[in-house]
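**Q** structure for the following, please:
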Amino acid sequence: MPHCGVHPGPDAVDDPIKFDDTFDVPVFVKHSSPMDVQGRPRPSQVASAAAPWPSRGLPKTGSYRVTTSWRAILHAAITVGRDVSPWLAHVPHLAGHEILSRCAPLQAYLRRIPVACLGPDPRYALVPNEVYSLGTEVTAKGAFSYRIGMTMAEWLCWGQIGMSHSVHAESTYPLGVDPADWDERRNKPDLVGMQSLAPSGWLIEAKGERRLSKTKLREGAAQLDLDGLIDGSHRRVLCGTSIEDRVFMTLDIDTRYDADLDLTATDPDPMAGPDVSNDDDALYQLARASMLIYLVLREAEQTSIVPVGVAADRRGPAAQVGGSGAVTLLERDWSTSSLRDRMRRTPSSRRLPKESGIDMLTAAVPGTGMTVGLSRRVYAACSALLGLETDLARRAEQEANEAAARLWRTTDGAAPDEDPPLRQDTTAVEERISVRYHVVWGTTLSPSAPGAEGAQWVPRTDVRSEYERIAYNRLQQDHQEELLVTAREAFRSADSHDWESVAARDSPLTIDGPPRQLESATADTYLAINPALIV
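**A** Below you'll find the model as predicted:
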């Protein structure tokens, strides 16, 4: 356990988490409606959680032990969060910095320790290290709680339950909601997703805390109380992550719609995740979640093609039965080993038939010790999608400029600290933002201005950004069908083209992947990490 004094305790280890380490995450599941969160489990309950995670369907109420890998956590960290397209399209070289900002805190503050077990193989727990326990101030710990809470919610819902990649709730509108009401609501859930288990729409609140409390979980349950705001059935899920004394999770599942569901009509393998080959919405969410990786690949000076076996496709005929999540560790994957053996015997073969394997375009992420990659079909979908979303972002920026001009106001004799009235021709979105921010649409620029009586008001930067975000979200919704079709057409066409035409560059083949790195993959994404960089 972490020592509470100034100096590290006798069990302190001068060793960050090893990227090749696996470890166990206890997960405590409860089904209820209305959501009835429980208090923090006792240390003995955390230590004794041992039931295996189910390979099909939602887990029943109980305590589980989920064995995972550091690579699976990093996959989730890279993909979870806000839609990056509107701003990274202008500064694409910062995509690697965004990946670094998401992954570095996890590496900096966590390590694993051995725990007692009955079997012959060692087992490990994930714990905060001495940098976190002794060297980190309270504010920084709070920021880390948010980061690990979001990451672990994605790891659990996408990586273990088979939900699609999530979209941040500030970057989308769930089905059955009025956009104006959604924009106006302050305490939204964190994430929106979908799953083949009915109800297909998922709303997720992620809570992370140094020592997860019932109070924090009650706050999360309140954010999921969306009655009257959303029509139709949605799966409401509360994911809690506790950091001390070891990392564990709680999963509260609202069952209010379960009695009305035809559970016999669900996907035969829901834990494999939505089928992006046929599901346009799932493909769209995968492409959005992969945009950071796409931009790293597009801007990289050096790229290479790495072959991955077909077993990484959880929906393919060669998928490993009863696999431990969405991410396949390639050192354990027979299909990758046999594929690479064949390619070594026939080195002239660079393009893989679809049934033989997946050729990933990969590149190193500077400063991280990680190599990331995408399949041809998702790279093409990201490329086409980013072009259209960039156009929408420019339109949103133009709308913000026009709104700024319309919302210049004069006080006409009012005191400088009073809120001048809005112009009569403001749009509905402008008025919503003005109501939400009160006076902050403008700040006093000068006591007078040419052509105006009284003080001149100009839009404040944070409110202008808020307007752009809402305008962009609305444009995305208005053009949703076009976005889905654009991603699908590019996804399909990539199967009939090689990497040189898809990415407009000639990349060498690296049969065995990056040297001295530990590899992992899904059907469309690749992540390798270098343990040699860790002390």
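
**Q** rest of the way, CA atoms for contacts and neighbours
**A** Will do.

**Q** can you pull out the helices in the stretch 151-300 of the chain?
**A** 179-184, 214-223, 280-289, 291-299 (DSSP state H, counting those that start in this stretch).

**Q** how about the stretch 401-535 of the chain?
**A** Going by DSSP H, counting those that start in this stretch, the stretch 401-535 of the chain shows helices at 428-437, 461-478, 480-493, 499-503.

**Q** quick one: the second one to helix 480-493, angle?
**A** Put plainly, it is helix 461-478. Here helix 461-478 runs at an angle of 70 degrees relative to helix 480-493 (axes from the mean of the first three to the mean of the last three C-alpha atoms, to 10 degrees).

**Q** in helix 461-478, what counts as buried?
**A** Across helix 461-478, burial judged by 16 or more other C-alpha atoms under 10 Å covers 463-464, 467-476.

**Q** circling back: so for residue 324, which of the helices of the stretch 401-535 of the chain sits nearest?
**A** Smallest distance to residue 324 across the helices of the stretch 401-535 of the chain (C-alpha to C-alpha): 27.2 Å, for helix 480-493.

**Q** one more, so I can put them side by side:
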Amino acid sequence: MHGQPHMQVLCGTSLPAPQKWEQDHVFLSVDAMKVAEPPAWPGKATPSPADPSGSGSEAHIAEDDNALLLTAQSQMLVYRALAHGVVDDLRIVPLSSARGERHRSSAGSLSCIEEDEETQVVRHRLDDDPPATEQHMRGRRGVADFIAGRIPGTGTHVGMSRRLFAACQNLDVLQVRAAREAEASAVPLPIESHVVWDDEALYAVTRGEQLVYRERQQPRERREAVRDGFEQSDSMSWRMLLGDREPVVDWRRTGLLEGATAETYIAIEASDPVLRSARD
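**A** Model (predicted):
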């Protein structure tokens, strides 16, 4: 829903050290902020090239490396949930490959699948000759295979395209490597029982470590990595991308409200409290 007023909510939990359970408390913090405008691009007043559809950086990922990197960064939580087995019901969802022809409006690029005529045609064609595996579906005319899964304990399903998944995978490799290098080079805090660290001192040390971490993630290397994954994804199977897991092909779900952008997928079960409260 790029460009629409929304709330940005940040949640955090503080846990005491194992030896301090009796002295310290567990607490939860929630910071909420109203966001009325789409996030600004670093160093740019408006997205470039121009984006009249309001679809954000995702509309330009085919030709703009910065836009691809921005999109991959915004989807890293979804990628890690899909890649590392956090989701339930992992499956391949076929959509139309006509990404640029999907319904768009000034509200953003998310469109309902039930209104996506191209995807409906693709799925009817698959109904006539159902693919048993991913291999049987690859190469079918007009088909783009997305990976999707349900967030445990909810009725929400999230997913993404093969090429965005591969781009996120390459970015994840760089982020993990940079984090390990930063951890290895970090100077340990000289915390002793008789030393009291105030918030300002802790912030200065933490901030310094963050700067080291960011400096190690070279922008050019990240842009090249996500572009390589994006361009090479067609030569990779989902089994390769998912570490030898082979998801089933499944698109015939009832009671599921589906939506998609050019590269991302989301669905909500009709029984989910979010939809029930909206109807009430």
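
**Q** quick revisit: closest to residue 135 of the first structure out of the helices of the stretch 401-535 of the first structure?
**A** Residue 135 of the first structure lies closest to helix 461-478 among those, at 32.5 Å (C-alpha to C-alpha).

**Q** and the closest one, what does it pack against?
**A** Packing contacts for helix 461-478 of the first structure, counted by 3 or more C-alpha pairs under 8 Å, 6 or more residues apart in numbering; DSSP states H and E, involve helix 376-406, helix 428-437.

**Q** out of those helices, the one nearest residue 125 of the first structure is which?
**A** The nearest among those, by C-alpha to C-alpha, is helix 376-406 at 34.5 Å.

**Q** buried residues, the closest one. List them.
**A** 376-386, 388-390, 392-393, 395-397, 399-401, 403-404, 406.

**Q** circling back to that earlier point, and the helices and strands packed on helix 461-478 of the first structure as TSV, adding distance to residue 355 of the first structure?
**A** Converted to TSV, those look like this (distance: least, C-alpha to C-alpha, whole Å):
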stretch	distance to residue 355 of the first structure
helix 376-406	14
helix 428-437	50
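
**Q** follow-up on the earlier one: can the buried residues of helix 461-478 of the first structure go into TSV with extra columns for distance to residue 456 of the first structure?
**A** Shown next, in TSV, are these (distance: C-alpha to C-alpha, whole Å):
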residue	distance to residue 456 of the first structure
463	17
464	17
467	20
468	22
469	25
470	25
471	25
472	28
473	30
474	30
475	30
476	33
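
**Q** ok, which pair from these is furthest apart?
**A** Maximum distance among the buried residues of helix 461-478 of the first structure (C-alpha to C-alpha): 19.8 Å, for 463 and 476.

**Q** ok, the spatially most central residue of the first structure - contacts?
**A** A centroid search over the first structure (C-alpha atoms, centre = their mean) returns residue 80, at 1.0 Å, as the residue closest to the centre. By C-alpha atoms under 8 Å, 6 or more residues apart in numbering, the contact list for residue 80 of the first structure reads 150-151, 154, 165-168, 289.

**Q** now with 10 Å, please.
**A** 102, 147, 150-155, 158, 165-168, 191, 288-290 (C-alpha atoms under 10 Å, 6 or more residues apart in numbering).

**Q** how about the closest residue to residue 318 of the first structure other than its chain neighbours, secondary structure?
**A** Nearest residue to residue 318 of the first structure in three dimensions, chain neighbours excluded: residue 311, at 4.9 Å (C-alpha to C-alpha, 6 or more residues apart in numbering). Of the three states, residue 311 of the first structure takes helix under DSSP: H, G, I helix; E, B strand; the rest coil.

**Q** pretty sure residue 311 of the first structure sits against residue 338.
**A** No: counting by C-alpha atoms under 10 Å, residue 311 of the first structure does not reach residue 338; the two are 11.1 Å apart.

**Q** higher neighbour count, the two?
**A** Per other C-alpha atoms under 10 Å, whichever of residue 311 of the first structure and residue 338 has more neighbours is residue 311, with 24 against 13.

**Q** residues contacting the more buried one?
**A** Contacts of residue 311 of the first structure by C-alpha under 10 Å, 6+ apart are 317-321, 328, 330, 333-336, 357-358, 521-523.

**Q** out of these, who's nearest residue 26 of the first structure?
**A** Using C-alpha to C-alpha, the contacts of residue 311 of the first structure come closest to residue 26 of the first structure at residue 328, 20.5 Å.

**Q** residue in the second structure paired with that closest one?
**A** For residue 328 of the first structure, the aligned position in the second structure is residue 111, judged by TM-score structural alignment.

**Q** could you measure that match against residue 203 of the second structure, distance?
**A** For residue 111 of the second structure, the distance to residue 203 of the second structure equals 43 Å [C-alpha to C-alpha, to the nearest Å].

**Q** most remote residue from the second structure's center?
**A** Of all residues in the second structure (C-alpha atoms, centre = their mean), residue 194 lies farthest out, 44.0 Å.

**Q** now that one: how far from residue 188 of the second structure?
**A** 17 Å.

**Q** go on, residue 7 of the second structure?
**A** Residue 7 of the second structure is 37 Å from residue 188 of the second structure, by C-alpha to C-alpha.
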